[in-house]
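**Student:** Next one to model:
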Amino acid sequence: MEQEQLERSWQSKLQATVYILLFVILFGWLLKIGQNFLLPVLIAIISMYILVTLTDWLGRLWILKYTPEWFRRIIVVIGFVIFTLGFSHIVIVTGEQILSAAPTYQHNLEKMVQQLGIKYGWAQDADWNSIRELTIDRINMQTVISYLITTITSFSSMVVLIIVYAMFLIAEKGRFADKLSKAFPNGRADRTKNILIDINKKIGDYLAVKTLINIILAVICFIILWIFGVEYALFWALIIGILNYIPYIGSLLGVIFPVSLALVQFGSIQITIVIAILLTIAQMYVGNVLEPKMIGKQINLSAFVVLVSLSLWSSLWGIAGAILAIPLTSIVIIILAEFQTTRPYTLLLMDNIED
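**Tutor:** The predicted structure follows:
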């Protein structure tokens, strides 16, 4: 009898595991095929968290302290629309200018390589000529830049949808509590409301502070690029700020892109190295000093979970998935922590289980 019960228990556990795996596979497939629909919605939700938190921050200022909340929301939404449309315009216009300048960059790169070959006596070396044929001579700056700009401008096609979704979400926020109480009677509404409050608090504060940090980083990098005369400094500063949402590799990419442009623009390794060092110092200061002080432990995820979530979401949605990886993973963990059966798994994903 006990043997039969034990077998049934193992069968039920195995069956549950299979169902979970099938659900995960199906859910991942739906995320992949639904990218064009889901991305604008999720970006709008993330934007709403930032806008709502900024609205609360404005309420602490003595100038706007006594103004109604709807007035502060209007100010924040107007600023969001102006920034989003402005960013989209800068990306499109700058992308066209960079593409038109691609032949010049190609010429500067080839000239720099030729000068290095002559200076160090590599020009007549058979091995150097073979290496050059396999590397430098195969680089087409117009193709490389075109790919990067196409990837970035893909966000611009969502701008109108994101703005519309975000505005409607903010408008619906005030009535959501009443809808929740009617949709989930018998006390379930309070539990759902507590989950949403926890998500709003942790994710909203994290995104708002992270956005402020990225703005500071973008301003510092813009000053560095502007002083050295790097073309499209504002564009690259905005890209650095956006990429800094991506943990670990975002700061690396934020240095590589403008430094690569500086190399093909000036054709000078010395100037490029100085720019790279200054941008790296700015990234290190923000990442190691400013960010820990301002954000602290608002997002309690282990480093391994951050890397896995980054790989997962970026494999599904590319750069957009990498940017959204931390907020989306944090939301999933907050929801799982509210259920008794899944709570133990959330402890394995956290960095500090005492929080």
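
**Student:** CA atoms for contacts and neighbours, from now on please.
**Tutor:** OK.

**Student:** How far away from the center of its chain is whichever helix or strand Thr143 is part of?
**Tutor:** Assigned by DSSP states H and E, Thr143 falls within helix 141-153. Mean C-alpha position of helix 141-153 versus that of the full chain (Cα atoms, centre = their mean, to the nearest Å) differs by 19 Å.

**Student:** name the helices or strands packed onto that helix?
**Tutor:** helix 69-100, helix 102-119 (3 or more Cα pairs under 8 Å, 6 or more residues apart in numbering; DSSP states H and E).

**Student:** Reformat these as a markdown table; add mean neighbour count.
**Tutor:** Below are the helices and strands packed on helix 141-153 laid out as a markdown table (neighbours: other Cα atoms under 10 Å):
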| stretch | mean neighbour count |
| --- | --- |
| helix 69-100 | 16 |
| helix 102-119 | 16 |
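
**Student:** In CSV, list those helices along with distance to Ile203.
**Tutor:** Shown next, in CSV, are the helices and strands packed on helix 141-153 (distance: least, Cα to Cα, whole Å):
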stretch, distance to Ile203
helix 69-100, 18
helix 102-119, 40
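
**Student:** Between these, which one is closest to Ala276.
**Tutor:** helix 102-119 (17.3 Å; Cα to Cα).

**Student:** packing partners for the closest one?
**Tutor:** Using 3+ Cα pairs under 8 Å, 6+ apart: helix 102-119 touches helix 141-153, helix 249-266.

**Student:** and it with helix 69-100, angle?
**Tutor:** Interaxial angle of helix 102-119 relative to helix 69-100 (axes from the mean of the first three to the mean of the last three Cα atoms, to 10 degrees): 60 degrees.

**Student:** Helix 102-119: how far from the chain's middle?
**Tutor:** 34 Å.

**Student:** what comes into contact with that helix?
**Tutor:** 122-123, 136, 140-142, 145, 263-268 (Cα atoms under 8 Å, 6 or more residues apart in numbering).

**Student:** Second input sequence below; structure requested for side-by-side comparison:
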Amino acid sequence: MTDRHLRVHTFTDADVRAGWPLPRTVVILLGFAAATVTVAGMRAVAWLLAPVLLALVIVIAIAPVRRGLRRHGFPGWAATVVLLLLVYAVLIGFGLVVFVSVAKLVTLLPRYAARFDELVSDAVGALERAGVGADQVREVAGSLDLGKVLPYLGSLLSGVTGLLTNVVFVLTLLFFLSVESGGFGERMATLARGRSAAGTALTRFAARTRRYLVVTTLFGFIVAVLDTIALAIIAVPLALLWGLLSFVTNYIPNVGFVLGLVPPALLALLDGGWRPMVAVIGVYCLVNLVIQSLIQPYYVGDSVGLSALVTFVALVFWAWVLGPLGAILAIPVTLLVRCVLLDMDPGARWVAVLLHLSTDEP
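**Tutor:** Prediction:
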């Protein structure tokens, strides 16, 4: 065998400049490996990443209000202070209402222990009459105990108390991000002159995120008010807490309605029986069908540029990576990832087409 057959080609700077192609399989494997490492890193720092993303989304949402105040003669620092005080007041007020309501719930549930046992006994009797095996039914019924829920509620209350630290962190992030956002317009203009694709992608991301947040917040507020009034009429305890829950779960696509429905429906069952529970389910289904399923999608339209399948997968993925806050921020974070990975790279347009993502401006 001659030296000619043993000669191995080595990569040189000239090959790199010439765009020496790697095998497509290698590129795909490297991409999956990089994505795995990135996701693992995000899960490891979710305690930091989730509040940062929340603060970023809030700053994006209130940016037009700041510009409006500037146009009306407010100095930059005054506009920032006004917006921060408003956001601080909303977040702190929301946190206090949730904390007080959860504390009341912890003290309220022990009163329903006897009622819960009675309902379980009725359900066991109905299943036995329907021909379900008595031993299996009694085994399942024995595992149902309202007292087992109380330690979890105590942990939930401790968790809500621990959120105060995160709230302070988010408020601090909001302050610094709001101060830094003052010159964001000039920086975006400079970026657009140097890298037009990146500037256009970031502008589109901010517009889509802002429109999604405005529409979702507006309809979430309407849903929360209607749910609170209906729950108060039905006489479900802690109607204000469940109204706030329906407002928050409106940001969770696909399954948010169910998450907001289950707690008040169960409490209505324990407090008043089957009829109040059916009334709660009926009201929530009516409000969800009319507002969230018919009216809200009409105004949101295709502005976010995400298909229903991508939205659902994003919900599950970001809830797994970032925790509960990831479920609420699933759409904005997905829009940010799309901006960085797809919209900034014209060569990746085929991925958007493959995933049935809108490529038009909002």
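
**Student:** circling back to that earlier point, filter the contacts of helix 102-119 of structure 1 to the buried ones?
**Tutor:** Buried subset of the contacts of helix 102-119 of structure 1 (neighbour count, 16 or more other Cα atoms under 10 Å): Ala123, Met141, Gln142, Ile145, Leu263, Val264, Gln265, Phe266, Gly267.

**Student:** Tell me which residue of structure 2 lines up with the second one.
**Tutor:** Met141 of structure 1 is assigned Val149 in structure 2 as its aligned equivalent, the criterion being TM-score structural alignment.

**Student:** could you measure its match against Ser143 of structure 2, distance?
**Tutor:** 11 Å (Cα to Cα, to the nearest Å).

**Student:** Next: Ala239 of structure 2.
**Tutor:** Using Cα to Cα, we find Ala239 of structure 2 at a distance of 29 Å from Ser143 of structure 2.

**Student:** out of those two, which sits in the busier spot?
**Tutor:** Per other Cα atoms under 10 Å, whichever of Ala239 of structure 2 and Ser143 has more neighbours is Ala239, with 21 against 9.

**Student:** The equivalent of the more buried one over in structure 1: what's it in contact with?
**Tutor:** Matched by TM-score structural alignment, Ala239 of structure 2 corresponds to Ala233 in structure 1. Residues in contact with Ala233 of structure 1 (Cα under 8 Å, 6+ apart) are Phe222, Leu225, Trp226.

**Student:** Please produce a PyMOL select command covering the buried subset of the residues you listed.
**Tutor:** To isolate the buried members of those in PyMOL, using 16+ other Cα under 10 Å:
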select buried, resi 222+225
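
**Student:** Which ones among the contacts of Ala233 of structure 1 lie within helices?
**Tutor:** Among the contacts of Ala233 of structure 1, DSSP state H puts Phe222, Leu225, Trp226 in helices.

**Student:** you'd agree the second one is up against Ile275?
**Tutor:** Yes: proximity of Leu225 of structure 1 to Ile275 meets the contact threshold set by Cα atoms under 8 Å, at 7.5 Å.

**Student:** Kindly state which residue of structure 2 is aligned to Leu14 of structure 1.
**Tutor:** For Leu14 of structure 1, the residue aligned by TM-score structural alignment is Thr25.

**Student:** Now for its match, how many residues are close by?
**Tutor:** 9.

**Student:** I'd like to know how many residues surround the equivalent of Ser181 of structure 2 over in structure 1.
**Tutor:** Taking TM-score structural alignment, Ser181 of structure 2 has Lys173 as its aligned residue in structure 1. Per other Cα under 10 Å, the neighbour tally for Lys173 of structure 1 reads 11.

**Student:** three-state assignment of Lys173 of structure 1?
**Tutor:** Secondary structure, DSSP: H, G, I helix; E, B strand; the rest coil: Lys173 of structure 1 is helix.

**Student:** The one 3 residues further on too?
**Tutor:** When classified by three-state DSSP, Phe176 of structure 1 comes out as helix.

**Student:** check contacts around it.
**Tutor:** Per Cα under 8 Å, 6+ apart, neighbours of Phe176 of structure 1: none.

**Student:** try 10 Å this time
**Tutor:** Leu169, Lys193 (Cα atoms under 10 Å, 6 or more residues apart in numbering).

**Student:** repeat for Lys201 of structure 1
**Tutor:** Tyr49, Thr53, Ile195, Gln298.

**Student:** in what helix or strand does the nearest residue to the second one once chain neighbours are set aside lie?
**Tutor:** Distance criterion Cα to Cα, 6 or more residues apart in numbering; nearest residue to Thr53 of structure 1, sequence neighbours excluded, is Gly204 at 5.9 Å. Secondary structure from DSSP H and E places Gly204 of structure 1 in helix 188-227.

**Student:** How about Glu128 of structure 2?
**Tutor:** helix 113-129.

**Student:** quick check: angle from whichever helix or strand comes after that helix to helix 113-129?
**Tutor:** Next helix or strand after helix 113-129 of structure 2 toward the C-terminus (DSSP H and E): helix 134-143. Calculated by the same axes, to 10 degrees, helix 134-143 of structure 2 forms an angle of 160 degrees with helix 113-129.

**Student:** And Pro247 of structure 1? What does it align with in structure 2?
**Tutor:** Matched to structure 2 by TM-score structural alignment, Pro247 of structure 1 sits across from Pro253.
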